[in-house]
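>>> no FASTA, just this:
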């Protein structure tokens, strides 16, 4: 078994050496921790799929340190250039036509496109520069499980499977980047994130398709998170609308086993839950809720006596799109009303 190191930012050279020799290194971003490998090293990229238990037709996002790197392996159009200027570094992934014979099919999933982004984390950009190559970087977790927002989450899932983790503290945003397909005539959001469709439209001046495409069983997804079960703990997760919390708490109190509750501070105060066991605060607003979502799911997943997790859903508006998308996938689309009607 590989001994997984945890490196500080001051130990960057050790992390870069590991990448250069074809090993896997988890790195921090503003969204979640990614699992890095040299994007030009097919053998190293293959190790990513093996470490995560990731389906081989699920393409990987390539992370760069500078916009200029993208032209080495992808065709950059005018819309991409405008969005790079507006939102890079930042939580926006763009799908572009890939240049032939540069990246292996293990990176692209066999498609003629590639997903790329420039993360808003100085340590990771330095790691890419010192490694000398762009890095593939899916979330650094067991495939399908809640994404890691702390180095210890990565260690929990992948210790013994990767060379090391570059620890730069907790991530800020907490949910993965917006994925925008720019390889088609009409740009399309394939995965919602912090950057909203309206923000994208304001930069490129054309409508953006924000209807999330459902991927068929025999279809290769263009972006992560589109086809397979994602973001889900082993425990049962149910979404709770604001008007259903009173009944949800009554149901929770009737259970023999403890139930985990994840809700915002206003709901904790309203229902007098402060100081109670098995409460996870999602903070005061949609930004803090997104940042704390995956950590809360992981927290209760590690509680052996908790079998059910109830999580606050947010109003269906653009700024909550990423949060509700991840929660919907984590819960499999199940609502507390299903339990209340038993």
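Here it is on my side, so go on. As the structure is a computational prediction, the values presented were derived from the model and not from experiment.

>>> can we go C-alpha only for contacts and neighbour counts from here?
OK.

>>> so how far is the longest helix seen in the chain off the chain centroid?
Looking across the chain with DSSP state H, the single longest helix is helix 286-301. Distance of helix 286-301 from the chain centroid (Cα atoms, centre = their mean, to the nearest Å) equals 12 Å.

>>> packing partners for that helix?
Counting contacts by 3 or more Cα pairs under 8 Å, 6 or more residues apart in numbering; DSSP states H and E, helix 286-301 is packed against helix 321-331.

>>> one more time with 10 Å, if that's ok
For helix 286-301, the packing partners by 3 or more Cα pairs under 10 Å, 6 or more residues apart in numbering; DSSP states H and E come out as helix 151-158, strand 259-263, strand 279-281, strand 308-312, helix 321-331.

>>> now the ones you listed in TSV, with distance to residue 40 and mean neighbour count?
Output for the helices and strands packed on helix 286-301, formatted as TSV (distance: least, Cα to Cα, whole Å; neighbours: other Cα atoms under 10 Å):
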stretch	distance to residue 40	mean neighbour count
helix 151-158	22	20
strand 259-263	41	26
strand 279-281	41	21
strand 308-312	40	23
helix 321-331	30	23
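
>>> would you turn these into CSV with distance to residue 300?
Shown next, in CSV, are those (distance: least, Cα to Cα, whole Å):
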stretch, distance to residue 300
helix 151-158, 13
strand 259-263, 6
strand 279-281, 9
strand 308-312, 7
helix 321-331, 13
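
>>> to residue 191, which of the ones you listed lies closest?
Across the helices and strands packed on helix 286-301, residue 191 has its closest neighbour in helix 321-331 (7.8 Å, Cα to Cα).

>>> for the longest helix of the chain, buried residues please.
Buried residues in helix 286-301, counted by 16 or more other Cα atoms under 10 Å: 286-298, 300-301.

>>> in addition, the following structure is provided for comparison:
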């Protein structure tokens, strides 16, 4: 069963964050709160972790994983962005948006879409998530925790633990954003296309 960890939503305890990060480095898979519901995540390059997340979500190898980044410097290392895209992303983040972009050579191939060489990136507005990514020192690979046959992400740690504790290593208890999943914007073709409407406004793309 997963270890169930309560982390303070405004002042995440350093020792707990470091414990979770160490477990991520050892190859474990975690469920954690974000500004748009719960997500499941693992370290970049963790093939077994990717396969476990795909099995939990019941998605194919064409599923776009998302790299949660700490800041723009980190984001720019892992995806290719032109000046116009950079300005738009900077205007909308941190917040409930996921952007699909071409990955750089620093992204493990197993993480990229097999045909498009793309990956999702986002800058979350959430203290616990940001603390994890900052301590990890690299993006946290994640997928929104939407159960098969459901349309909205899970929002309560105890429910995640009850439903998936057998399939996870750690479940972090903490508050989530209340507006649902992120808005997903595909920018990989040079223009912005909304592929999923969510918590982020789509007004500027219309």
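Looks like it arrived, so ask away. Computed from a predicted model, the values in this text were never measured in an experiment.

>>> TM-score for these two?
After superposition, the two chains reach a TM-score (TM-score structural alignment, normalised by the length of the second structure) of 0.86; 197 aligned residues with a Cα RMSD of 1.9 Å.

>>> quick one on the thing from earlier: for residue 125 of the first structure, find the nearest of the helices and strands packed on helix 286-301 of the first structure.
Set against residue 125 of the first structure and scored by Cα to Cα, these come closest in helix 151-158, at 17.3 Å.

>>> in the second structure, what range does the helix or strand just after the closest one match?
Note on helix 151-158 of the first structure: by DSSP states H and E, the next helix or strand toward the C-terminus is strand 164-166. Under TM-score structural alignment, strand 164-166 of the first structure corresponds to residues 170-172 of the second structure.

>>> what about that stretch, how far off from the first structure?
With mean Cα distance after the TM-score superposition for the first structure, stretch 170-172 of the second structure departs from the first structure by a mean of 1.2 Å once superposed.

>>> contact partners of that stretch?
Outside stretch 170-172 of the second structure, the residues within contact range by Cα atoms under 10 Å, 6 or more residues apart in numbering are 1-7, 16-17, 20, 23-24, 28-33, 38, 40, 128, 156-158, 160-161, 164-165.

>>> corresponding residue for residue 139 of the second structure in the first structure?
Residue 139 of the second structure maps onto residue 134 in the first structure, by TM-score structural alignment.

>>> please read the previous query as pertaining to residue 155 of the second structure.
Taking TM-score structural alignment, the alignment pairs residue 155 of the second structure with residue 149 from the first structure.

>>> tell me, what residue is most central in the second structure?
residue 142 (3.6 Å; Cα atoms, centre = their mean).

>>> and it, how far is that from residue 83 of the second structure?
26 Å (Cα to Cα, to the nearest Å).

>>> what's the answer for residue 7 of the second structure, then?
Between residue 7 of the second structure and residue 83 of the second structure the computed distance is 37 Å (Cα to Cα).

>>> look at the two and report which has more neighbours.
Neighbour count, other Cα atoms under 10 Å: between residue 7 of the second structure and residue 83, residue 7 has more, with 18 against 8.

>>> what separates that one from residue 95 of the second structure, distance-wise?
21 Å.

>>> same deal with residue 101 of the second structure?
Computed as Cα to Cα, the residue 101 of the second structure to residue 95 of the second structure distance reads 17 Å.

>>> neighbour count: those two, which is higher?
Higher neighbour count among residue 101 of the second structure and residue 95: residue 101, with 24 against 20, using other Cα under 10 Å.

>>> how about the strands in the second structure?
In the second structure, the segments counted as strands under DSSP state E are 3-6, 30-34, 37-43, 66-68, 97-102, 118-122, 140-144, 170-173, 183-186, 193-196.

>>> and of those, who's closest to residue 110 of the second structure?
Of all those, strand 118-122 comes closest under Cα to Cα, at 10.4 Å.

>>> make CSV out of the strands of the second structure and add distance to residue 51 of the second structure.
Below are the strands of the second structure laid out as CSV (distance: least, Cα to Cα, whole Å):
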stretch, distance to residue 51 of the second structure
strand 3-6, 20
strand 30-34, 13
strand 37-43, 10
strand 66-68, 15
strand 97-102, 21
strand 118-122, 16
strand 140-144, 12
strand 170-173, 17
strand 183-186, 22
strand 193-196, 24
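
>>> ok, now which ones touch the match of residue 139 of the second structure?
For residue 134 of the first structure, the contacting residues are 36-40, 62-66, 69-70, 72-73, 116, 118, 125, 127-128, by Cα under 10 Å, 6+ apart.

>>> change it to 8 Å
38-40, 62-65, 69, 128 (Cα atoms under 8 Å, 6 or more residues apart in numbering).

>>> and those, which two are furthest apart?
The distance between the two most remote of the contacts of residue 134 of the first structure (Cα to Cα) is 15.0 Å, for 40 and 65.

>>> the more surrounded of these two?
Using other Cα under 10 Å as the criterion, residue 40 of the first structure and residue 65 rank with residue 65 on top: 25 against 17.

>>> residue 36 of the first structure corresponds to which position in the second structure?
So, by TM-score structural alignment, residue 36 of the first structure is matched to residue 41.

>>> quick one: contacts for the residue nearest to that match when sequence neighbours are not counted?
Nearest residue to residue 41 of the second structure, sequence neighbours excluded (Cα to Cα, 6 or more residues apart in numbering): residue 142, at 4.1 Å. Each residue near residue 142 of the second structure by Cα under 8 Å, 6+ apart is listed here: 39-42, 65-68.

>>> same list (those residues) but as TSV, adding distance to residue 193 of the second structure and neighbour count.
Putting these into TSV (distance: Cα to Cα, whole Å; neighbours: other Cα atoms under 10 Å) gives the following:
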residue	distance to residue 193 of the second structure	neighbour count
39	23	23
40	25	25
41	25	27
42	28	28
65	18	23
66	17	22
67	19	29
68	20	25
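
>>> one step back: for the residue nearest to the match of residue 139 of the second structure when sequence neighbours are not counted, give its distance to residue 79 of the first structure.
The shortest distance from residue 134 of the first structure to any non-neighbouring residue, by Cα to Cα, 6+ apart, is to residue 64 (5.0 Å). Plainly put, residue 64 of the first structure is 18 Å away from residue 79 of the first structure if you go by Cα to Cα.
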